[in-house]
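**Student:** Take a look and give me a structure for this.
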Amino acid sequence: MAKDPIFSPLSKRSAALPADLKLPAVSGTTDTMLEFALRQRLRPEGLPEHALGRMETLVLQLARVQNGMSIEFDLLAFDSPQLVVFAADHGIADEGMSSLAPTMTEQMVMQLLRGQAPVNALADLHGFELTVVDAGMAKPIAPPSDTKQHGSLLLRKIGYGTRNLMLGPAMSTAQAVSAVHAGMDVVRHLPGNVIALGDVGVANAVSAALLLSRLCGVPLVDAFSRDDTETGNLDDTQHVKRVEKLSAAASKHRNAIGPFEALAALGGFEIAMM
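**Tutor:** Alright, predicted model coming up:
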């Protein structure tokens, strides 16, 4: 079997970022004293160490991220939790890579704003405030006028959908930089201490599959699985043809091997913002 053209040695991938992309510093989470104190508090009396299993690992990870004193974790609570859904269209949808009509991105956004999507019920149940961000939809979007609006709509449009990555890079470097900065700006101005992210966009599964394959070395046939909403109803022949198209697209962008290069060549505006 021929080697998947999307593969490349991880050691040879460029780590260079554009000069105008200023990423915020991320502080380390290692704290030996905090870790020791938390492990003592997570050990139920009379039970062996690590009795909580996977739950202990998750609690420790969250505690490290919070980076506070151990006593403060008795007082932790959701403070204005936020759910942010980024919406954008993908040029590769023109290649018939999705079973959804191109207009479905707009329809799904309107469902969110009308409170009719499943995620609205989850947000209401857990007290999350919903924000929908137009990251790059193909058409202008306006809040619904026929019903009460659920959540807020932010306009951060980078372009009217990405370009068809079968023909060239999905985004220019400038667009990709702008999208990353827009994502930072959206989150920076939201309240609260908890955030959940979501995305809406016809054919976004294609970009996600290409990025997963390019950055993590997953074969395209596995990255572009048939479990996704946009691919689950394909017969074998249709699915093989789509994978072959994606393989050709990956080969066209074989030199986009660094994370940012891959994002610009294969990604979407909503993915860049997230």
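**Student:** CA atoms for contacts and neighbours, from now on please.
**Tutor:** Fine.
**Student:** isn't there a helix covering M33?
**Tutor:** Yes: with DSSP: H, G, I helix; E, B strand; the rest coil as the criterion, M33 is located in a helix.
**Student:** The structure of the following sequence is requested for comparison with the preceding one:
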Amino acid sequence: MHIPSIAPTNDAALSRLLADAINNKTKPLGSLGRLETLAAQLGLIQQSTRVAIDQPAILVFAGDHGIVAEGVSAYPQDVTWQMVENFLADGAAINVFARQNGCALHVVDAGVNHDFGRRAGLLDRKVGPGTRNFAHQPAMSRQELGTALEHGMALVRDLPGNVVGFGEMGIGNTTAAAALMHKLTGLPLSRCVGAGTGLSAEGILRKEQVVAAAVEHHVGVVEPLDVLATFGGFEIAMMTGAMLKAAELRKVLLIDGFIVTSALLVAARLQPAILDYCVFAHCSDENGHRLMLEALGAQPLLHLGLRLGEGTGSALALPLLHAAANFLGEMATFASAQVSTASE
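**Tutor:** All right, here's what the predicted structure looks like:
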């Protein structure tokens, strides 16, 4: 299985040029805050002081999880395919936000336990009808993992534009993401497991117990790809592959919430330089997301109390990317505007 090689974006000479370009805009030094660091990051990714946001797209990966048989979700598994139908009917939050921000939206069947047939707007990359129950056996085989990773890479390779946002849908996938987080960060399970779609305190405890027993059952699993195959989902694995390819192609990665970040966690353990290409859209209200972001050294742009998934945070952060690119490209300098600079 080929893992893309990702080059870090560090370039001291270009960093100085970007800093000069940003600091010479008609504003006090640092007064655009995070937009300034975002503009510099875009410049390093695109290897230029003239940056652009070109044909941004969000990929929403959907998949089902065998672990739902253990009673870890407040919703039945059928909600996965029903929500995919909602995406296709243009009725979900991600449809609204993507349309509002002029962003292409692609829905991917990575492994939903439902036969959609040939459908306009649905990319059929189904690896299987959902993963197996990782409480008893690995969620997927290494062959299935390889297929999911390759599908993700191919989807991004064929995608125009230079910004890729990530979203997901899959009943049970917060359980998979919590297991991945625990295994790859070493943080206690109690810090990783949350309410997901709305579990009660009793339900959260049940979920934690299920994951704890599963981790004990697979105690020897430690390597990132083995952890992904054992505890992940087809949609999570496909996102991991898509992220790795997007960074190799020097695209900007817009990272959504808890499940999307768990896919990135795997990718970052394989290729740490991928983090140079990531813009973290928001910190969600799902228990564990803040700690997962801290483990990655990430600073999210937004704190809106979101915990929906679907890529909604990615879509909502997109205007900030446009703002960063546009002030760098369009804002006057002190010299061009004949504005006096600050005195020492």
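**Student:** all helices of the stretch 1-150 of structure 1, in order?
**Tutor:** Taking DSSP state H, counting those that start in this stretch, the helices of the stretch 1-150 of structure 1 run over residues 32-41, 54-66, 104-114, 118-126.
**Student:** residue contacts, the residue in structure 1 that V107 of structure 2 lines up against?
**Tutor:** In structure 1, V107 of structure 2 lines up with V132, judged by TM-score structural alignment. V132 of structure 1 is in contact with 84-87, 109, 112-113, 151-154, counting by C-alpha atoms under 8 Å, 6 or more residues apart in numbering.
**Student:** in the stretch 151-300 of structure 2, which spans are strands?
**Tutor:** All strands of the stretch 151-300 of structure 2, identified by DSSP state E, counting those that start in this stretch, fall at 163-169, 252-255, 278-280.
**Student:** can you put the ones you listed in CSV and add distance to L320 of structure 2 and mean neighbour count?
**Tutor:** Output for these, formatted as CSV (distance: least, C-alpha to C-alpha, whole Å; neighbours: other C-alpha atoms under 10 Å):
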stretch, distance to L320 of structure 2, mean neighbour count
strand 163-169, 13, 28
strand 252-255, 11, 27
strand 278-280, 10, 23
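**Student:** Q55 of structure 2: which of the ones you listed is closest?
**Tutor:** Nearest of those to Q55 of structure 2, taken as C-alpha to C-alpha: strand 163-169 at 7.1 Å.
**Student:** And the closest one against structure 1, how far off on average?
**Tutor:** Overlaying structure 1 shows strand 163-169 of structure 2 at a mean distance of 0.8 Å from the equivalent residues (mean C-alpha distance after the TM-score superposition for structure 1).
**Student:** N233 of structure 1: what's it in contact with?
**Tutor:** 99, 226.
**Student:** Quick check: the gap between it and S225 of structure 1.
**Tutor:** Distance, N233 of structure 1 to S225 of structure 1, using C-alpha to C-alpha, to the nearest Å: 11 Å.
**Student:** Trace A39 of structure 2 over to structure 1, please.
**Tutor:** Using TM-score structural alignment as the criterion, the counterpart of A39 of structure 2 in structure 1 is V59.
**Student:** What's the local residue count around its match?
**Tutor:** When neighbours are defined as other C-alpha atoms under 10 Å, V59 of structure 1 has 15 of them.
**Student:** can you check K241 of structure 1 too?
**Tutor:** K241 of structure 1 has 12 nearby residues by other C-alpha under 10 Å.
**Student:** Just give me the match in structure 2 for it.
**Tutor:** Using TM-score structural alignment, K241 of structure 1 pairs with R206 in structure 2.
**Student:** any idea how far that match lies from S200 of structure 2?
**Tutor:** With the distance defined as C-alpha to C-alpha, R206 of structure 2 ends up 10 Å from S200 of structure 2.
**Student:** again, but for F231 of structure 2
**Tutor:** Distance of F231 of structure 2 to S200 of structure 2, given as C-alpha to C-alpha: 23 Å.
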